[in-house]
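Student: let me see the structure of the following:
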Amino acid sequence: MLKLNIKNEISKLKAVVLGTAKSNGPTPKVQDCYDPKSIEHVLAGTYPIEEDMIQEMEAVATVFEKYGVKVYRPEVIKDCNQIFSRDIAFVVEDKIIRANILPNREAEIEAIKYVWDQVEPENQIILPPECHVEGGDVMPWDDYIFVGTYSGDDYPDLITARTNMDAVIALQELFPEKTVKSFELRKSNTNAKENALHLDCCFQPLGKGKAILHKNGFLIEREYQWLVDFFGEDNIFEITKDEMYNMYSNVFSISEEVIISEQNFTRLNDWLRKEGFTVEEVPYAEIAKQEGLLRCSTMPLIRE
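Tutor: Okay, the predicted model is just below:
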């Protein structure tokens, strides 16, 4: 049996699900894309090809190997994009919670069933159907669970709005001893630079009391300000709109000291090293074209 344990984003990682780019399928049609950035690349003819994305993901697998992390991969489904394992489920404490994701992504859940089946049945959580949630919006942080959400009246029209208030309430009921703190995110179906697809697209807590933030990703300034006050202004790396678009905040912590980051994130990586982190740089620019990066393609199962 898997003894799940995820209390935060930074404790030493022991086991993780890493997505796969194998048999990723042909370039999607515009109407089948889930986000504005993918649409941009489909229209420009620059949508990533499978071979490049497989190489990028293998680079991450190699880093995990170096740090002795047990890696689970989804079973490969023919012509299916299975890169973003964070979307399909997430772990808080000792519970694995199935994400109520876009209906046409059901097959992705089946592909990690062998992992799910290793968890005690009472710790396998499926939320009621009215609770929409994806793992990119959920961040356990010790006594807190930070959740990105959107409660505007146009929620049903926004394919980029993935987590609703029903899910926030359900998480609070599941973890009554924690404070579930929600943040309204800026959404756009058409402009990737004005769209925070998930909370981890505009915010990421790091070790050493640091955090990455992008102010414009938050709809309500005082909610953004709450995070600034929580971490302290001197501890925050504020990213620009272009950096958010390039997914600067979607790095991934293997421990409090070690962070996997994209090799082109020069400004961020320099700052991280200056702050005393070990930065494991990987190529991930092709995968980033689908509005997801390192945190999106990993689903931690066990941290120390």
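Student: okay, CA-based contacts and neighbour counts for the rest of this
Tutor: OK.
Student: and the gap between Lys37 and Lys289?
Tutor: Separation of Lys37 from Lys289 (C-alpha to C-alpha, to the nearest Å): 6 Å.
Student: apologies, that question was intended for Asp143.
Tutor: 34 Å.
Student: who has more neighbours, those two?
Tutor: Lys289 (22 against 13; other C-alpha atoms under 10 Å).
Student: same for the longest helix anywhere in the chain, what does it pack against?
Tutor: Looking across the chain with DSSP state H, the single longest helix is helix 50-66. Applying 3 or more C-alpha pairs under 8 Å, 6 or more residues apart in numbering; DSSP states H and E, we find helix 50-66 packed against strand 70-72, strand 278-282, helix 285-288.
Student: just say which of those is most tucked in.
Tutor: Ranked by mean neighbour count, those are led by helix 285-288 with a mean of 21 (mean count of other C-alpha atoms under 10 Å).
Student: next SSE after that helix?
Tutor: Remark: after helix 285-288, the chain's next helix or strand is strand 298-303, criterion DSSP states H and E.
Student: and the angle from that next one to helix 50-66?
Tutor: Inter-element angle recorded for strand 298-303 and helix 50-66: 10 degrees (by axes from the mean of the first three to the mean of the last three C-alpha atoms, to 10 degrees).
Student: ok, and what's touching strand 298-303?
Tutor: 3-7, 11-19, 84-86, 89-91 (C-alpha atoms under 8 Å, 6 or more residues apart in numbering).
Student: buried only: go through the residues you listed for me.
Tutor: For the contacts of strand 298-303, burial is judged from neighbour counts taken by 16 or more other C-alpha atoms under 10 Å, and it is met by 4-7, 11-19, 84-86, 89-91.
Student: what packs against the helix or strand where Phe90 lies?
Tutor: If you go by DSSP H and E, Phe90 is part of strand 89-92. Helices and strands touching strand 89-92, by 3+ C-alpha pairs under 8 Å, 6+ apart, are strand 95-98, strand 298-303.
Student: just name the most buried of those strands.
Tutor: strand 298-303 (a mean of 24).
Student: show me the contacts for Ile259.
Tutor: Contact analysis of Ile259 by C-alpha under 8 Å, 6+ apart lists 251-253, 277-280.
Student: out of the residues you listed, which one sits closest to Leu158?
Tutor: Among these, Val251 lies closest to Leu158 (C-alpha to C-alpha), at 25.3 Å.
Student: gap between Pro205 and Asn189?
Tutor: Using C-alpha to C-alpha, Pro205 is found at 26 Å from Asn189.
Student: the two: which has the busier surroundings?
Tutor: Using other C-alpha under 10 Å as the criterion, Pro205 and Asn189 rank with Pro205 on top: 24 against 18.
Student: give the contact list for that one.
Tutor: By C-alpha under 8 Å, 6+ apart, the residues touching Pro205 are 9, 211-212.
Student: tabulate those residues (TSV), appending neighbour count and distance to Asp242.
Tutor: As requested, those are exported to TSV (neighbours: other C-alpha atoms under 10 Å; distance: C-alpha to C-alpha, whole Å):
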residue	neighbour count	distance to Asp242
Glu9	23	24
Ala211	22	18
Ile212	23	14
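Student: one more, for comparison:
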Amino acid sequence: MLQLNVKNETSRLRAVVLGSAVHNGPTPLVHEAYDPKSLEHIKAGTYPLEKDMIVEMDAFNAVFQKYDVEVYRPEMIEDYNQIFTRDIGFVIDDIFIKSNILPDREHELDAIQYVINEIDSIKVVRPPEEVHIEGGDVMLWNDYVFIGTYKGSDYKDYITARTNMQGVNYIKELFPNKIVKEFDLVKSKIEARDNALHLDCCFQPVGKDKGIIYKRGFREEADYMYLVNLFGKENLFHIERNEMYNMFSNVFSIDENIVVSEKNFTRLNNWLRAKGFIVEEIPYAEIAKQEGLLRCSTLPLIRD
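Tutor: Next up, the predicted model:
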């Protein structure tokens, strides 16, 4: 049996589900795009190729092997995007929560069922249908659970709004001892530079007390200030609009002092090293074209 344990984003990783780019399928048509960044690249003819994305994911896997992390991969589904495992489920403490994702993506959950079968069934939950929540919006920080949401009355009109207030309340009920704090995120269907698809597109903790943050990803300044007050401004790396677009906040921690980052994130990687982090740089710019990066491609199961 898998003994799940995830309490934060940065403790030593022992087991993870890493997505797959194999048999990723043809470039989607314009009307099939789930987010504005993919749409932009479909229209421009620069949508990433399967062979390039496989190379990037292999590089990520190699880092996990280096640090002796047990890696599970989804079972193969022909012509199907299975890169972003973060969306389909997530672990809080020792509970595996299946996401109610976009209906087109339901098979992604089937492809990791063999992993879920290794978990005690009373530790696996699926929220009721009206509850929308995806792993990219759920950020653990010990006693805190930070959740990205969208509070606009036009929620249903946004394919980029992935977690609703029912999702926030569901987590509050499931974990009454946690401090659950929701953040109202900026959404756009047409401009990727103004679309915080998930919370991890505009914020993520690193190390014990630091974080990466994009102020304009929050609809309310009070939400941004909540994090500034909690972490301290001097502990936060502030990213710019274009850096948010390139997914600077979507790195991934293997340990409190080890961060996997995109090799082109020079400004961030220099800051991390100056703060004492080991930075494992890998190429991930092609996958980034689908508005997801390193954190999005992982589903952590066990951290120390």
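Student: hang on, the earlier thing: so which of the helices and strands packed on helix 50-66 of the first structure gets nearest Arg222 of the first structure?
Tutor: helix 285-288 (29.2 Å).
Student: how close does the closest one sit to the second structure?
Tutor: With the two structures superposed, helix 285-288 of the first structure lies on average 0.1 Å from its match in the second structure, counting by mean C-alpha distance after the TM-score superposition for the first structure.
Student: against which helices or strands is that helix packed?
Tutor: Under the contact criterion of 3+ C-alpha pairs under 8 Å, 6+ apart, helix 285-288 of the first structure touches helix 50-66.
Student: what's the mean distance for the helix it packs on versus the second structure?
Tutor: Looks like 0.2 Å for helix 50-66 of the first structure (mean C-alpha distance after the TM-score superposition for the first structure).
Student: quick one: residues in contact with that helix.
Tutor: With contacts defined as C-alpha under 8 Å, 6+ apart, helix 50-66 of the first structure is touched by 18-25, 70-71, 260, 280, 282-284, 286-287.
Student: go with 6 Å
Tutor: Applying C-alpha atoms under 6 Å, 6 or more residues apart in numbering, the external contacts of helix 50-66 of the first structure come out as 21, 283-284, 287.
Student: ok, now which ones touch the residue lying closest to Leu293 of the second structure once chain neighbours are set aside?
Tutor: When the adjacent residues along the chain are set aside, Leu293 of the second structure lies closest to Asn250, with 5.7 Å between them (C-alpha to C-alpha, 6 or more residues apart in numbering). Counting by C-alpha under 6 Å, 6+ apart, Asn250 of the second structure touches 200, 293-295.
Student: now neighbour count too, for those residues, in TSV please.
Tutor: Output for these, formatted as TSV (neighbours: other C-alpha atoms under 10 Å):
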residue	neighbour count
Asp200	27
Leu293	27
Leu294	26
Arg295	26
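Student: before we move on, back to that, nearest to Asp137 of the first structure, out of the helices and strands packed on helix 50-66 of the first structure?
Tutor: Closest among these, using C-alpha to C-alpha: helix 285-288, at 17.3 Å.
Student: that closest one corresponds to what range in the second structure?
Tutor: Taken onto the second structure by TM-score structural alignment, helix 285-288 of the first structure occupies residues 285-288 there.
Student: for the stretch 101-250 of the second structure, just list every one of the strands.
Tutor: 124-125, 138-141, 144-149, 179-184, 203-206, 210-213, 236-238 (DSSP state E, counting those that start in this stretch).
Student: tell me the most buried of the ones you listed?
Tutor: Sorting the strands of the stretch 101-250 of the second structure by mean neighbours (by mean count of other C-alpha under 10 Å), the first place falls to strand 203-206, with a mean of 28.
Student: average gap between that strand and the first structure?
Tutor: In the superposition with the first structure, the average deviation recorded for strand 203-206 of the second structure is 0.4 Å (mean C-alpha distance after the TM-score superposition for the first structure).
Student: follow-up on the earlier one: among the contacts of strand 298-303 of the first structure, name the ones in strands.
Tutor: With strands taken from DSSP state E, the overlap with the contacts of strand 298-303 of the first structure comprises 13-18, 89-91.
Student: could you dump those residues into a markdown table with distance to Ile97 of the first structure added?
Tutor: Converted to a markdown table, those look like this (distance: C-alpha to C-alpha, whole Å):
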| residue | distance to Ile97 of the first structure |
| --- | --- |
| Leu13 | 19 |
| Lys14 | 19 |
| Ala15 | 16 |
| Val16 | 15 |
| Val17 | 14 |
| Leu18 | 17 |
| Ala89 | 6 |
| Phe90 | 5 |
| Val91 | 6 |
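Student: buried sites along stretch 37-53 of the first structure?
Tutor: Residues 37-42, 47-48, 50, 53 are the ones in stretch 37-53 of the first structure that count as buried (16+ other C-alpha under 10 Å).
Student: check stretch 157-169 of the first structure too.
Tutor: Neighbour count says stretch 157-169 of the first structure has 158-168 buried, by 16+ other C-alpha under 10 Å.
Student: these two touch, right, Gly135 of the first structure and Ser85?
Tutor: No. Here Gly135 of the first structure lies out of contact with Ser85, judged by C-alpha atoms under 6 Å, at a distance of 8.6 Å.
Student: ok so, going back, which two of the contacts of helix 50-66 of the first structure have the greatest separation?
Tutor: The widest separation within the contacts of helix 50-66 of the first structure (C-alpha to C-alpha) is 14.2 Å, between Ala21 and Pro283.
Student: higher neighbour count, these two?
Tutor: Using other C-alpha under 10 Å as the criterion, Ala21 of the first structure and Pro283 rank with Ala21 on top: 25 against 19.
Student: residues contacting Gln82 of the second structure?
Tutor: 19-20.
Student: go again with 8 Å.
Tutor: Under the criterion of C-alpha under 8 Å, 6+ apart, the neighbours of Gln82 of the second structure are 19-21, 24, 74, 108.
Student: same question, Ile278 of the second structure
Tutor: By C-alpha under 8 Å, 6+ apart, the neighbours of Ile278 of the second structure are 257-259, 272.
Student: so how far is Val186 of the second structure from Cys201 of the second structure?
Tutor: Using C-alpha to C-alpha, Cys201 of the second structure is found at 11 Å from Val186 of the second structure.
Student: contacting residues around stretch 178-196 of the second structure?
Tutor: Contacts for stretch 178-196 of the second structure (C-alpha under 8 Å, 6+ apart): 35-37, 143-151, 158-161, 168, 171-172, 197-199, 202, 216-220, 223, 241-242, 244-245, 291.
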